[in-house]
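# return atomic coordinates for the entry below.
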Amino acid sequence: MSLSLKRLVVKIKTMGGGPFGLDVAFEDGLVVIRLDNTHGKSTCLNSIAYALGMEKGIGATNRFPFTPVMNKVLEFEGVKYDVVSSEVYLQVSNGAYEYTLRRDVFGYQSNTDIINVQKGDIDNFVPEVSEKYYINRVNDTSSERGFYAWFCSFIGWKLPTVPKTDGGESLLYPATIFPLLFVEQKRGWTGIQSTLPYYFKIKDVRKRAIEFMLDLGVHDLLVKKQQLKFKYDKLLNYWEQWYFQLSNKAKLIRGEIVGLKKQPHKEFSVHAIEVEVSYKKRMILLDDLLVKYKADLEAAKAQRVKEVNSDFDVNRVKEIIAEKEILLQVEQDNYNEELQKLQLLGSNLSSLKLRLDSLNENKRKYEDLKKINELDSLNGLSIDEGNCPACEQPVEDALLPNIVEHDVMSASESLLYLKNQLKTFSFIFDNSQSEFEKQQNVVNVSRDSLFELKAAIRRLNESITDVSKTNVEEFIREEVKLEEQIKLLEEVRSFREQVKAELDVLNRNIETTKTSIDKIPRDGLTRLDRTKLKQLKALLIENEVEYGFSSFSPYELNISHDTYLPAIENYDLGFDTSASDSIRIIWGYLISMMELSREFDTNHPGLLIFDEPRQQDADHVSFSSLLRRAAMTKKNNQQIILATSEKTDSLKVATQNLDFTLIDLTESGEKIMRPLS
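A predicted model of the protein is given here:
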């Protein structure tokens, strides 16, 4: 569908006069509104944007988008009238139906966040019958009662969901698209989309708006890539969760994971995932330790049966105590040794942390120094070259000359050196931290052994002095302890097998997702997108040749595949053109987008509005070419509304033999707001 304007009515009620306002009817094709400067030209066009709820798209954020004539004082024939209320009516068409929009501008009981909508023309508009839609509120683009939702449905726009800078998502706000359709006088001609509102926090909003207007498939690919990236990150997060869960389970048995990293890796194999447990100063596989504990349990049971059938032997108990005391001394020495190693590793880790902090601080300082150097504050001064700026004789930059010459690294070289140092020390720090954690585990195992030996010796000593106790109890305790350890080991083994199964599936999904992401082109452009951009470039060059673009050959112009804006040698134009040529670029680019919609399916509604396009004293030949190009819209059922302060005589020359509509409102010198009949 399309969008065209049929009629604009502004009504202003005042104290002691009026009502005042304006009533303008529009035709298809080129419509030229001629008004003298300061006579209400911008008020007329801004009323259109305001009625469409698009004032934020022409640079009006929280400020009132009109001159005082709409809310304070209206002057007519030398008499000033205080404004009581004001409102705008806009009759629009989508090629199939016509609707009237009404919105309050100012008044005691006015509500500027409501737009009344009714099917039919302005003359038959009845406020009580009209539908009310809200704007400037949450969900005004998606809710059934949101005006932008109605408006997009009316002109056939299906707004895409786009990423935001805060990590969320939202629909592409219509006000971000409007600068491609409406160029206002004050800021609009400083650049393409210069009145674009950024406070909606839409990521790369300029690109998103152009992509939507041209209906580029890149957006679909972008959404697909974002969805795949989100899925990929989610899968990586699942992987990390399984890693930490298995790691925590392993810690319950004083063990650690082998054959598995925090993130997927090329050498990953589900069969390589194991849990190693610290046992008697060495690491042993969980499965092997489980076999040993089960054998120890059977031996303990057999020993218990043997003890039950024999008398209590004090001497045997004393022998066991002596054996355990020897083991205790050995274990104590082992514990002290391992604790000393842990303390040494901890001290080394602290030193590395201080070194890393120092490197990061130096890196920050050199980054600041590099930024200062890039400003070239001394560029071109002879003192920067080691010469006196007055007599040009060589001068030293220090009081004492160096006896030995040294090659001193520049700020950039120092920064590169620091980054390499950071990379090296970060690697060393990570390895040291891993070693520290492993040694902490060894110390914990040794400490547990000490506690167990001390408790066993204490119980054995009690069995000698307490006749109620027998050494059978010690074997029972040993059985219970082994059974608990076996149960815990089996739980960890069972969980390990579960993790293996989960990671096997995860690894396949991660590889598949990564492959899908890599298959998407880096610029995301489809074949049709490239064809559209190629034709947009051709149309732009055609327009600029016709307008007399002369900063360089217009045939050197290109359309950037990164920003979709006019470029030269893949760089956006920026300040590479004269002021008048910058205006011609805006003309050509926006009209080329409209012309492109005649050849390809796009989301362009076929409407353009220019407020005073003859900026920077663009010559009459260029202006005439613009009007001639714009007049071609009528046969394509499109509309360009152009407001100018050109004198009537020069305008007649510029529009000679053109099929267009002229609305000359201020030839008599009167301002635009006049009594309504």
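# please count neighbours and contacts with C-alpha atoms only from this point.
Will do.
# what about stretch 58-74, distance to the chain center?
Stretch 58-74 has its C-alpha centroid displaced from the chain centroid by 33 Å (C-alpha atoms, centre = their mean, to the nearest Å).
# ends of it, what's the gap?
With C-alpha to C-alpha, to the nearest Å applied, stretch 58-74 spans 24 Å between its terminal residues.
# show me where the stretch 251-400 of the chain has strands.
Here the stretch 251-400 of the chain has its strands, by DSSP state E, counting those that start in this stretch, at 255-258, 274-279, 282-285.
# who's in contact with the last one?
Put plainly, it is strand 282-285. 274-278 (C-alpha atoms under 8 Å, 6 or more residues apart in numbering).
# any of these buried? List them.
The neighbour count (16 or more other C-alpha atoms under 10 Å) marks 274-278 as buried among these.
# distance check, residue 504 against residue 285.
From residue 504 across to residue 285, the span is 21 Å (C-alpha to C-alpha).
# now do the helices in the stretch 1-150 of the chain.
Along the stretch 1-150 of the chain, the segments classed as helices by DSSP state H, counting those that start in this stretch run 41-51, 147-155.
# let me have the ones you listed in CSV, extended by distance to residue 418 and mean neighbour count.
Formatted as CSV, the helices of the stretch 1-150 of the chain follow (distance: least, C-alpha to C-alpha, whole Å; neighbours: other C-alpha atoms under 10 Å):
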stretch, distance to residue 418, mean neighbour count
helix 41-51, 55, 23
helix 147-155, 53, 20
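# what about the longest strand in the protein?
Ranked by residue count, the top strand of the chain under DSSP state E comes out as strand 79-93.
# how about that strand: buried residues?
80-93.
# grab the most central residue of the protein for me.
Centroid-nearest residue in the chain: residue 165, 3.8 Å away (criterion: C-alpha atoms, centre = their mean).
# isn't it right next to residue 203, touching?
Yes. Between residue 165 and residue 203 there is a contact at 5.1 Å, judged by C-alpha atoms under 8 Å.
# coming back round to it: right, and the strands of the stretch 251-400 of the chain - which one's nearest residue 73?
Across those, residue 73 has its closest neighbour in strand 255-258 (79.5 Å, C-alpha to C-alpha).
# tell me the buried residues in the closest one?
In strand 255-258, counting by 16+ other C-alpha under 10 Å, buried: 255-257.
# among those residues, which one lies nearest to residue 16?
residue 257 (88.3 Å).
# list the contacts for the residue nearest to the closest one when sequence neighbours are not counted?
Closest residue in space to residue 257, ignoring its immediate chain neighbours: residue 275 at 4.7 Å, by C-alpha to C-alpha, 6 or more residues apart in numbering. Residue 275 makes contact with 250, 255-258, 285-286, 496 under the criterion C-alpha under 8 Å, 6+ apart.
# compare with the first, here's sequence two:
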Amino acid sequence: MIIRSVRLRATTNEGEYGFSFNFARTLTIVRAKNSSGKSTLFNSLLYGLGMEELVGGKNEKVLPYALKEHIEYEGRRILVTASEVLLEIESRSGEVVTLRRAIRDAVRDSKLVEVFSGAHLTEGQALGEARPTYVHDGGGAKRPEGFHRFLETFLGLSLPSVPTTNGGETKLYLQAVFAAIAVEQKRGWTDYIANIPFYGIRDARTKVVEFLLGLDVFETNVARNRLNAESVEIDADWRKVFEELRREANPLGAVIDGASFTPSALFKENEASIRKLAGSSSVPLAEHISQLRAEYAELQRQAEQYHKASGAEAMHSVTVAMDELQELSVLHERAMALNAEQRVSLQDYEKLLAEANEDLERNKTAAKLRDLGAKHDVATAVSKCPTCNQPIEDTLLAGAVTGPQMDLATNIAYLESQRRMLMRQIAGLKAGLQASEVRVTELATRIANKRDLLTAMRGDVTSGASESKAIVRRQVQIEVEVEALGKLQTKATELFARLGQIAVSMSANQAARRGMPKEAHSAADIERLNRFQLNFRANAGSFGYESAPIREVEIGKDTLVPCLAQMELREIRTDIKSDSSASDFVRLIWSYLLALYQTSATHLSPGNHPGLLMFDEPGQHSMAADSQHALLKQLASETSLQSIVAASFDETEEVFRQATQGIRYTLIEWDGKLLRPQ
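Below is the predicted model:
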């Protein structure tokens, strides 16, 4: 993106005031004395782009009073009645638009950004019809009417989704990206990428760097997140189908064989079946239905011969039925007792697991505190008394327990092992409990049926009827059970087929997971990061960084910031060996931000840098003129980079001359205040 021109118009009670400047396509230096409006011009550019959050707020509140309240000019206070900023920008494809945003206006809100086609400021083209857009409201980065959505499209970018601190996802907002492009004076030089507005993005600085460099990590993460979401959906679908199958089978005293509650890619629908509990064992459902039909046929034969049966035979049938009922009652009581015992055991194991988790957390916390103490040379953290230097035990029970005692690390390993064992026990108990509940239900159903049958048989004995009500009742029971089991068999076939489809999806998901890169960065990413590191080192060397050997400084693969001995290089910190002077740290920021562009601008593997850098007072902390000269020279040499540098150069002509000697640039400067009659 190229910023071609800016104009500020302020309507006052003494006429129109403001300023108007054109910018070069490469290096533009904005030179002015302190408090003369240099930062006002810089912040006006950010405001026109909807990026004023980088200064510390939203809308016109972040702008100085001269742009919205009153202007100090030649000793007079001139009231501002209306003001606006116009910005002319050009895209990489050559499209030119003019942006207009009100600062103070009785009609137009400061959230409104009007977009006009054409070069109104540099070529005098008429504004024409405006395309209204808005900023700092819901959907501004996603809806077509949002200005930041327009700007993203205008820049030819496609901002990815990134993880948030609460576990969700959000867009990598354009304002976060611009924190690595525009550095304001007050807080912008305090970090490699400072002033990223808070959007709840996890590791926001790292995500911005990954995007600007064009790393494949976003595509990899998108694919991995898609597979993760698909895996969760597969798990939920499987459990839903299995639970439906279990709801159908359990009331009929049937159990599922060949499938588990947890999904498995190895599941085969032709190997799964429903089995009917029968005594202490189970039989295939089809076999049980055949047995019922055979019993029905036998009952039909008995019904035809019933009038020939003697009373003794009828009484014998009653006795046999009573014995069977008694046996079923005993089995039911045993099953109930086992079920109750399993419930109690499950509660006990869950209580033990909770205690183990609590103990494990306490030990991990103690170990963490000890390790933190060791890093800060706390004597007790290394098992020494801080007063007498005598060794102390790593336990609170040293005087109460004799014999060997476990230290924290051993205790943590033991508790983790115990926790895993308890979790396995609990899983087994839950499975056994479900099986015993099915057994109890099946026996209760059989007891109820047997009692009904026994009542009918006793009625047959006492009434002396020629037809047996008991046989009829039992036949009705068989007909009802066969019908229910037949429906179960049909339903099970359907559900097993669905489980088979889910297993195929799971297998494909697992295969895709195995094909994902095991490392966070691809080979192409590593190559880009190595190039980024080389560019950074070269820049830091040319800018005069001396606080650490440049060849030993690396770009951390996790944080993507400069590190020395795996520690981030920062401003002065007396507790680490990688101390840097304040001015040296600013040199690192120059090197870092410029290296982001240089690496992104590589033709073979281009990134997403817009090709614009804006620095407000980069010569922080009495920066040497030689270093400023090296920075400006490097910026001017990047022919595809537009750089806008606002600086006072210590308000001396000599420093300015030294910093700009031999460099091609466009100069913007003024005497007195920035805002003047137009």
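# superposed, what's their TM-score?
The TM-score (TM-score structural alignment, normalised by the length of structure 1) is 0.89; 664 aligned residues with a C-alpha RMSD of 3.2 Å.
# can you map out the helices along the stretch 501-650 of structure 2?
Using DSSP H, counting those that start in this stretch, the helices of the stretch 501-650 of structure 2 run over residues 523-542, 582-600, 625-637.
# what about the residue nearest to the centre of structure 1, distance to residue 319 of structure 1?
Distance, residue 165 of structure 1 to residue 319 of structure 1, using C-alpha to C-alpha: 74 Å.
# not counting residues beside it along the chain, what's closest to whichever residue in structure 2 pairs up with residue 586 of structure 1?
Aligned by TM-score structural alignment, residue 586 of structure 1 pairs with residue 589 of structure 2. Nearest in space to residue 589 of structure 2, with sequence neighbours left out and distances taken as C-alpha to C-alpha, 6+ apart, is residue 192 at 5.1 Å.
# which one in structure 1 is aligned with residue 343 of structure 2?
Counting by TM-score structural alignment, residue 343 of structure 2 corresponds to residue 346 in structure 1.
# next: residue 670 of structure 2.
By TM-score structural alignment, residue 670 of structure 2 lines up with residue 665.
# ok, that match touching residue 37?
No. Assessed by C-alpha under 8 Å, residue 665 of structure 1 is found out of contact with residue 37, at 11.7 Å.
# of those two, which one has the most company?
Applying other C-alpha atoms under 10 Å to residue 665 of structure 1 and residue 37 shows that residue 665 carries more neighbours, namely 20 against 14.
# once you drop chain neighbours, what's closest to that one?
Spatial nearest neighbour of residue 665 of structure 1, excluding adjacent residues (C-alpha to C-alpha, 6+ apart): residue 35 at 5.8 Å.
# burial count for that neighbour?
28.
# thought it was touching residue 642?
No. With contact defined as C-alpha under 8 Å, residue 35 of structure 1 does not reach residue 642; the gap is 10.8 Å.
# on that earlier part again, export the contacts of residue 275 of structure 1 to TSV and append columns for distance to residue 542 of structure 1.
Shown next, in TSV, are the contacts of residue 275 of structure 1 (distance: C-alpha to C-alpha, whole Å):
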residue	distance to residue 542 of structure 1
250	71
255	73
256	70
257	67
258	66
285	76
286	76
496	68
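# distance of the residue lying farthest from the centre of structure 1 from residue 429 of structure 1?
Distance to the chain centre peaks in structure 1 at residue 311, reaching 80.1 Å (criterion: C-alpha atoms, centre = their mean). Counting by C-alpha to C-alpha, the gap from residue 311 of structure 1 to residue 429 of structure 1 is 59 Å.
# again with residue 239 of structure 1
As judged by C-alpha to C-alpha, residue 239 of structure 1 and residue 429 of structure 1 stand 24 Å apart.
# distance check, the residue nearest to the centre of structure 1 against residue 217 of structure 1.
With C-alpha to C-alpha as the criterion, residue 165 of structure 1 and residue 217 of structure 1 are 22 Å apart.
# again with residue 339 of structure 1
Distance of residue 339 of structure 1 to residue 217 of structure 1, computed by C-alpha to C-alpha: 63 Å.
# got it, and residue 292 of structure 1?
63 Å.
# what's the average distance of the longest helix anywhere in structure 2 to structure 1?
Taking DSSP state H as the criterion, structure 2 has its longest helix at helix 311-375. Its aligned residues in structure 1 lie a mean 2.6 Å from helix 311-375 of structure 2 after superposition (mean C-alpha distance after the TM-score superposition for structure 1).
# now the strands for the stretch 51-200 of structure 2?
In the stretch 51-200 of structure 2, the strands defined using DSSP E, counting those that start in this stretch lie at 70-73, 76-90, 96-104, 112-117, 131-134, 161-163, 169-171, 182-183.
# just checking, what packs against the longest one?
Contacting strand 76-90 of structure 2 under the criterion 3 or more C-alpha pairs under 8 Å, 6 or more residues apart in numbering; DSSP states H and E are the following elements: strand 2-12, helix 38-48, strand 70-73, strand 96-104, helix 120-123.
# if we can go back for a sec, most neighbours per residue, which of the helices of the stretch 501-650 of structure 2?
helix 582-600 (a mean of 24; mean count of other C-alpha atoms under 10 Å).
# for that one, packing partners?
Here helix 582-600 of structure 2 touches helix 204-213, helix 523-542, going by 3+ C-alpha pairs under 8 Å, 6+ apart.
# tabulate these in TSV, adding columns for distance to residue 393 of structure 2.
Below are those laid out as TSV (distance: least, C-alpha to C-alpha, whole Å):
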stretch	distance to residue 393 of structure 2
helix 204-213	43
helix 523-542	47
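# out of the ones you listed, nearest to residue 600 of structure 2?
helix 204-213 (5.0 Å).
# find the nearest non-adjacent residue to residue 75 of structure 1, please.
With sequence-adjacent residues excluded and distances taken as C-alpha to C-alpha, 6+ apart, residue 75 of structure 1 is closest to residue 81, at 6.1 Å.
# to clarify, my last question referred to residue 285 of structure 2.
For residue 285 of structure 2, the spatially nearest residue (C-alpha to C-alpha, 6+ apart) is residue 275, at 4.9 Å.
# return the residue of structure 1 aligned against that neighbour.
Here residue 275 of structure 2 is matched to residue 276 in structure 1, going by TM-score structural alignment.
# repeat for residue 314 of structure 2
Looks like residue 314 of structure 2 aligns to residue 317 there (TM-score structural alignment).
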